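Engineer: need coordinates for the below:
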Amino acid sequence: MARERCNPGWKLSVETEMVRSNLKFALRGNHPPRPLVPPIYNSSTYELEDVREGEELSNTSSKNGYLYSRCGNPTVDVAAETIACLEGAEGSLLFSSGCAAISTCMTTFAKCGDHMVLCQPVYGGVNATVDKILVKLGLEVTYIKGNSLEEYKKAIKPNTKILYGETPANPTMSILDVEGFAALGKAHPQLVTMIDATFASPYLLQPLKYGVDLVMHSCTKYIGGHTDLLGGVISFASKEHGEALTATQIYLGNNMSPWDAFILHRSVKTLALRMDRHSENALKVAQFLQDHPKVEKVYYPGLPSHPDHELAKKQMRNFSGMLSFELKGSMENGVTLVENVKVISLAVSLGGVESLVCHPASTTHCDSYVPAEMRKAAGVTDTMIRLSVGIENAADLIKDLEQALDKVKI
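Structural biologist: Okay, here's the model as predicted:
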């Protein structure tokens, strides 16, 4: 029908031809093109065959076509379906950021008067979203220290609707028993279990396979992997949860753009290669730091000295590229180190091909995100340094840390 409308039966004016030119297709041969790489569909809206089709597609649960890009876009759907395959999920939804994905989940499955249990530490942006927005809307929240299943169990109330976990935890690298977490949720049918597995990526850990309801990733990090996009993804185990999340996303309008989805889909193709290299490098860096006389403690689940090493080994394919460490002495020693690296960049975020270092207490977990007393209780000290190990040559990264540590006075 669209082709027929290109030729209405009379000669169109130049102005009209210019506007309608997007409906004319010049194809080579007798078949439409079949690109190896899915194209970017930048169109905000889609032409309908008839009114009935518009009525059908206006139903938020319909996946039989495209109406408006806030409600669905082919480029975004390709990337989402690829991640769903990685997760072993019923489906996935892509969002404009990780925080958008998390807030959509929380507002979908909890309302005013409901209760939610979260681990502590948790990404500072989650703290801010919960404490500065959701609590004001009437959501009751309990934070538990660490990832103890016993503490989660104690915190559950009759009005609890969400159990929220993070593994590996940001920035202490503690590991959640995913299978036990899922079982705890199943024992309370009113609960939805949700895990942020950003530090692991879908390549290293698939929580849905253990029975968790929802898994979230900041696509900005490992899945994107090149520090050039913002995004988040929620993958779900049940169709019902997917339909509820889809409706909320459409109403809030926080979906991912086609361009970011295109870049994301490209990046997923190298995720396995990158994660293997990140993990290999991080272990070498962690071993170096563990033996350095100016380092007090190293937090990396790949080290046998990590208290959750065996659990991480059981449920993760590898240990990722994220680690934290504490220097001996004061916070000033940490400042000296992060301001003197030359190969590693001082920046927030993580999971890119380049190595990044940051000081959580002054950035990702600063006072405006996480109150100081809560931060300290969770084990995020003023001397803690977080390192996202990239895919450079590990020897160069170690040499860079070594020269920066030489400038630290103990």
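Engineer: could you use CA atoms for every contact and neighbour count after this?
Structural biologist: OK.
Engineer: quick one: G165 from S97, how far?
Structural biologist: Noted for G165: a distance of 18 Å to S97, by CA to CA, to the nearest Å.
Engineer: to compare against the first, here's the next sequence to fold:
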Amino acid sequence: MCDSNETGSLSFDTKAIHAGQEHERWSNAEIVPPIVTSVTYYQKDPTNIFAGYCYGRDGNPTRDALARCLAALDNGKYGLIFPSGCATTTAVIHLLQTGDHILSCSETYGGTRTIFLTQAKMQGIEVDFVDSTNVELFASAIKPNTRLIWLETPSNPCLKISDIAAIAKAARSHKDIIFVVDNTLMTSYFQQPMQLGADIVMYSLTKYMNGHNDVLAGALVINDSKIYEDLKLIQVKFGLTCSPFDCFLVNRGLKTLPLRMNKHCENGTAVARYLEKHPKVVKVIHPGLPSHPQYELAKKQSSGYCGLVVVQLSGTINEATKFIHNLKVFLSSDSFGTCTSFAVLPAYASHIDVPKEVREQLGIFETTVRLSVGIENTDDLIKDLEQALVKTFE
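Structural biologist: Sure thing, here's the model as predicted:
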């Protein structure tokens, strides 16, 4: 249903516009895939109702158009669309059984960590969080009952980068391990985990893929037909499906993904370079800076950088709060990956459920500010940061 082989020879930019959008699939040869809202479909043969579309939970033409496009962008065979990024994580966990083991990178999105520590453990699944930037250490944590390796690279929020190919090799040396890479921060435009050995590529489509801050959605891209069929069954039986309208919006967002990601990369790198030189900034984390611990790996593994910049300010939580309040172009808001620039304190937002001692071990402090650099004018963004820093520390 979501096979993307026919677009394999096209460039990324062209696939983002054409993959899954074939006008021949639609009754009126629409160039833009229509929003099909019907939950049920007329059955010519009532003894074979699954020959085509049957029920909205089982399949939807608008959703499938998006799934085909996403699969093509990752050079994968299959795509599945979910109502959120957390829903994709929930689906993947249900591939496992009681007694299985999840090996996760030490720093993940806070919601992922919470799901692993609550839902997975309630299912009797073991979970370990290990520093994945140290491949030898991470590989040594694989157990006989490890069935899932979860990697988020770069990680949220501290942008730690892990060697996908090396970890894939470690996973392959053991039997029956599913290797998942959360590629939300980079998108398939800047990073191709499946080409580096991942079994599943996961996205919160809410972020860069949609890019306009008006959709909650998630996706999984898969190559293995058995894993795809298992996940499809989980999706259908748990009702983890995304609305046709939201799929339409993400599909539209993908058409400008290369343009937007290039601008995010340009702005994010410029902001990081500016802040790294500021006397009131203790530390700046961005993969495009030579000061980043995995700078060389980032250049090797990806073709660009997302718009996240992590800043540790001087002072206390008071200064960090004042700084965000003083910003005018950057808005005080959670999430990231939108056209609009945001600023947030991860310790009080995405990672509020993570114990303080664990947060600080990961490098997330009260004065850590995560900037999601949008696609506004570069000079305007830097001027906004400058005036906010002056007002905060005057």
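Engineer: more neighbours, G165 and S97 of structure 1?
Structural biologist: Taking neighbours as other CA atoms under 10 Å, G165 of structure 1 and S97 compare with G165 leading, 27 against 20.
Engineer: measure how buried the aligned residue in structure 1 for L371 of structure 2 is and give me the count.
Structural biologist: Aligned by TM-score structural alignment, L371 of structure 2 pairs with L387 of structure 1. Residues lying near L387 of structure 1 (other CA under 10 Å) number 29.
Engineer: the helices in the stretch 251-400 of structure 1, which residues?
Structural biologist: 258-268, 271-290, 309-315, 331-338, 372-377, 394-406 (DSSP state H, counting those that start in this stretch).
Engineer: closest one to E151 of structure 1 among the ones you listed?
Structural biologist: Nearest to E151 of structure 1 among the helices of the stretch 251-400 of structure 1 is helix 372-377; the distance by CA to CA comes to 14.9 Å.
Engineer: what lies in contact with the closest one?
Structural biologist: 121, 145, 361, 365-366, 381 (CA atoms under 8 Å, 6 or more residues apart in numbering).
Engineer: are any of the residues you listed buried, and which?
Structural biologist: 121, 145, 361, 365, 381 (16 or more other CA atoms under 10 Å).
Engineer: check contacts around the first one.
Structural biologist: I take that to be P121 of structure 1. P121 of structure 1 neighbours (CA under 8 Å, 6+ apart): 145-146, 169-172, 375, 378-380.
Engineer: now with 10 Å?
Structural biologist: 127, 143-147, 165-166, 169-174, 365, 370, 374-380 (CA atoms under 10 Å, 6 or more residues apart in numbering).
Engineer: trace it over to structure 2, please.
Structural biologist: So P121 of structure 1 corresponds to E107, using TM-score structural alignment.
Engineer: repeat that for the fourth one.
Structural biologist: Taking TM-score structural alignment, the alignment pairs H365 of structure 1 with H351 from structure 2.
Engineer: how many residues are close by the residue nearest to its match when sequence neighbours are not counted?
Structural biologist: Excluding the flanking residues, the one nearest H351 of structure 2 by CA to CA, 6 or more residues apart in numbering is G110, at 4.7 Å. As a burial measure, G110 of structure 2 scores 19 neighbours (other CA under 10 Å).
Engineer: before we move on, what about S43 of structure 1?
Structural biologist: The burial count for S43 of structure 1: 11, using other CA under 10 Å.
Engineer: and for D45 of structure 2?
Structural biologist: Applying other CA under 10 Å, I find that D45 of structure 2 has 9 neighbouring residues.
Engineer: ok, the one 4 residues further on next?
Structural biologist: Neighbour count for I49 of structure 2, taken as other CA under 10 Å: 14.
Engineer: ok, it to C69 of structure 2 distance?
Structural biologist: 26 Å.
Engineer: list the contacts of S350 of structure 2.
Structural biologist: Contacts of S350 of structure 2 (CA under 10 Å, 6+ apart): 108-111, 156-157, 334-335, 344.
Engineer: do D131 of structure 2 as well
Structural biologist: 104-107, 137-138, 141, 160, 162, 362.
Engineer: which of those residues map to contacts in structure 1?
Structural biologist: Mapping the contacts of D131 of structure 2 onto structure 1 (both residues aligned by TM-score structural alignment, their matches' CA atoms under 10 Å) leaves 104-107, 137-138, 362 still in contact.
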